[in-house]
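Engineer: I'll drop the sequence and a predicted model, then ask my questions.
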Amino acid sequence: MDSITVFAPATVANVACGFDIFGFAVDNPGDQITLTASPEPGVRIIDIIGDEGRLPREANRNTASIAIQTYLQHINRTDVGVDVVLRKKMPLGSGLGSSAASAVAGVFAINELLNRPLTVRQLIPFAMEGERIACGSAHADNVGPSLLGGFCVIRSYQPLDVIRVNTPASLYCTLVHPDIEVNTKDARFILKNEVSLKNTITQMGNVAGLIAGLMTPDYDLISRSLVDVIIEPVRSILIPEFNEVKQAALENGALGCSISGSGPSMFALCRDPQTAERVGAAMQQAFLSVGISSESYVSEINQQGPKVLTTAEVAS
């Protein structure tokens, strides 16, 4: 192949009680990248579409190109040349894993272009380097599920241990992105360095309960476990009308509702697509009551991760 176009999905990280250890992929939104082989060695960003000029075009500062460069260095293929066109099909600074989707799309695409010298799981560390450029931390709770699909647990970083957990086939996610922005670094800065033993025990119970509920499956247990007593109480102050939006989701049938990643997007898990649509409309209305417009997405848990797009899919 001389050229390839790849889609990588957005993700919900933390998933209420699982700060920095839980994440899952969704069908929509996501990012799209096109790599074209070049006789000139190196990685060059030709264009970025949909970012309103906000993302760096320099290859050593962009999440997608950094992931590609790190990958090529690892497999000793610095002789390879690729031109990159990135299409941002999701909002920036949204808490939906925007930087992760770009990094995942880039490293998955170059691995495909070179006939898969590495497995998909082996690509995670290179996508993490893209995250390091974006927010200063090489975390995997977004890139893991974006690459592997499904619901992932980041059990350990040293050594890296990412576990994929089965989820109910009928589980749906509602995502609502209000028209405000929360900086990831700011959202981390306000967190407390120490947590009480009481809250730690409560959170550990919810973490275990959520995994058990997903694998059983037990929707009531999922609902009881989607509770965050450590991070949400602090970060929710950055999102106007957070409590009202969350209450609207629960009153309309959501199993649970919390912050997606560092925010400002909020997610809700639901038993079926009809409930997920109703919950999304209610959450949007709650934001709109104080003059905040928003975007809403509803999808199943994306089980595939990134995918190579056909010519017809690219055109659409």
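Structural biologist: Everything's here; your move.
Engineer: from here on, contacts and neighbour counts on C-alpha atoms
Structural biologist: Noted.
Engineer: name the nearest residue to Y71, ignoring sequence neighbours.
Structural biologist: F126 (5.8 Å; Cα to Cα, 6 or more residues apart in numbering).
Engineer: can you give me the strands for the stretch 1-150 of the chain?
Structural biologist: Secondary structure of the stretch 1-150 of the chain (DSSP state E, counting those that start in this stretch): strands located at 3-13, 22-38, 42-49, 81-89.
Engineer: and the third one, what's buried?
Structural biologist: Neighbour counts using 16 or more other Cα atoms under 10 Å place 42-45, 48 of strand 42-49 among the buried residues.
Engineer: correct me if wrong: A127 contacts G97.
Structural biologist: No. Counting by Cα atoms under 8 Å, A127 stays clear of G97, with 11.8 Å between them.
Engineer: which residues do the two both contact?
Structural biologist: V143 (Cα atoms under 8 Å, 6 or more residues apart in numbering).
Engineer: which of these two has more neighbours?
Structural biologist: Of the pair A127 and G97, A127 is the one with more neighbours under other Cα atoms under 10 Å, namely 36 against 30.
Engineer: now that one: how far from A13?
Structural biologist: 15 Å (Cα to Cα, to the nearest Å).
Engineer: and I180, by the same measure?
Structural biologist: Counting by Cα to Cα, the gap from I180 to A13 is 19 Å.
Engineer: try A64
Structural biologist: From A64 to A13 the distance is 19 Å (Cα to Cα).
Engineer: A further structure is provided below for comparison with the first:
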Amino acid sequence: MNQLKIFAPATIANVSCGFDVLGLCLDTVGDEMIIRKTSEKGITISRLVGQDLPLETEKNVAGIAGLAMLEKLNLNHGFEIEIYKNIKAGSGIGSSAASSAGTVWAMNELLGKPFSAKELVPFAMEGEKLASGTAHADNVAPALLGGFTLVRSYEPLDIIKIPTPDELYATVIHPQIEVKTSDSRSVLKQKITLKESIIQIGNLGGLISGLYTSDYDLISRSLHDEIVEPLRAILIPGFDEVKANAIQAGALGAGISGSGPSIFALSKGEEMAQNVAKSMSETYKKLHIDYDIHVSKINTNGCRVVEC
């Protein structure tokens, strides 16, 4: 193969109690990318549709991720990338991660899979470093591995794929407002209390256990963020109302997707997830805030080929 068209999925990071370590992969929203081999060495971004983002290789997360991968390989050719952005930058559902992960995943496929999915994560993290200043993995890991992923450690990098219950669905609403990453980071506390830490660890352990055992009640009880959400919620208009109404409509739980402004909810079954979507939509209609909304089964495979 010399060319692939792929789907690079959106992702939800943090998942309430898993700040910077837990993420999940969506299936109904994502970018499309075309990656092809070229006779010239290096990475070229020839087309970018849907967002006003740079085409220069060193200024684009896809280019940086691809270059990081090429540094590990001794190739006599390069790659050309076309990006069709369906994930809005700054939406909180992994726009930069999709481009970064999609690039290295497709390159790996075209090269005959010299790297495992986990081995691709550090390359994609370089794209995230360009986007946010931090080489974090909680979005790129689920985009590459699919399902839920836990970043147990960054030094050394240790990523664990977590089983996904069959009936688990996500609803994500993206209010058309901007929340700067710098602002969402600036409100965080540098120190937390022992009590807060104990509550957060208990919920993270409960959520992981619930995912392994398909215990939806345990998942519901564990979808609580003691540390970050109370601070970031003030940056998202109507957050408390959207969350409360989603849970009243039947969601297992709800929280901030990544650093916001998107809000996610998890539900058992597609019908319930659609009911939750209706509730979340009605809340923002009352507030006269435009929004995008997505309902998705959890994508357990990550990036995928659309056509060869």
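Structural biologist: Looks like it came in fine. Keep in mind that this is a model prediction, so the values were computed, not measured.
Engineer: still on that earlier bit, between I180 and A13 of structure 1, who's got more neighbours?
Structural biologist: Higher neighbour count among I180 of structure 1 and A13: A13, with 31 against 16, using other Cα under 10 Å.
Engineer: quick check: closest non-adjacent residue to that one.
Structural biologist: With sequence-adjacent residues excluded and distances taken as Cα to Cα, 6+ apart, A13 of structure 1 is closest to G23, at 4.1 Å.
Engineer: what residues are up against the one you found?
Structural biologist: Each residue near G23 of structure 1 by Cα under 8 Å, 6+ apart is listed here: 11-15, 141-142, 144-145, 151-153.
Engineer: try I199 of structure 2
Structural biologist: Neighbours of I199 of structure 2 in contact, by Cα under 8 Å, 6+ apart: E226.
Engineer: which position in structure 1 aligns with it?
Structural biologist: The equivalent of I199 of structure 2 in structure 1 is T202 (alignment by TM-score structural alignment).
Engineer: and E181 of structure 1? What does it align with in structure 2?
Structural biologist: Under the alignment (TM-score structural alignment), E181 of structure 1 pairs with E178 in structure 2.
Engineer: counting neighbours, what do you get for its match?
Structural biologist: 15.
Engineer: before we move on, back to that, closest one to T310 of structure 1 among the strands of the stretch 1-150 of structure 1?
Structural biologist: Among these, strand 3-13 comes nearest to T310 of structure 1, with 7.9 Å by Cα to Cα.
Engineer: which parts of the stretch 151-300 of structure 1 are strands?
Structural biologist: Secondary structure of the stretch 151-300 of structure 1 (DSSP E, counting those that start in this stretch): strands at 151-157, 160-165, 172-178, 256-259, 266-270, 294-300.
Engineer: what's the longest helix in structure 2?
Structural biologist: helix 194-213 (DSSP state H).
Engineer: pull the distance from that helix to the chain's centre.
Structural biologist: The chain centre lies 20 Å from the centre of helix 194-213 of structure 2; the measure is Cα atoms, centre = their mean, to the nearest Å.
Engineer: what of stretch 246-264 of structure 1?
Structural biologist: Offset of stretch 246-264 of structure 1 from its chain centre (Cα atoms, centre = their mean): 16 Å.
Engineer: list the buried residues for it?
Structural biologist: For stretch 246-264 of structure 1, the neighbour count (16+ other Cα under 10 Å) marks 246-250, 252-264 as buried.
Engineer: how long is that stretch end to end?
Structural biologist: 13 Å.
Engineer: what span of structure 2 is that stretch aligned with?
Structural biologist: Taking TM-score structural alignment, stretch 246-264 of structure 1 hits residues 243-261 over in structure 2.
Engineer: on that earlier part again, possible to save the buried residues of strand 42-49 of structure 1 as JSON lines with distance to I163 of structure 1?
Structural biologist: Putting those into JSON lines (distance: Cα to Cα, whole Å) gives the following:
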{"residue": "G42", "distance to I163 of structure 1": "33"}
{"residue": "V43", "distance to I163 of structure 1": "31"}
{"residue": "R44", "distance to I163 of structure 1": "33"}
{"residue": "I45", "distance to I163 of structure 1": "33"}
{"residue": "I48", "distance to I163 of structure 1": "33"}
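Engineer: spit out the contact partners of the counterpart of A13 of structure 2 in structure 1.
Structural biologist: In structure 1, A13 of structure 2 lines up with A13, judged by TM-score structural alignment. Under the criterion of Cα under 8 Å, 6+ apart, the neighbours of A13 of structure 1 are 19-24, 95-97, 141-142, 260-261.
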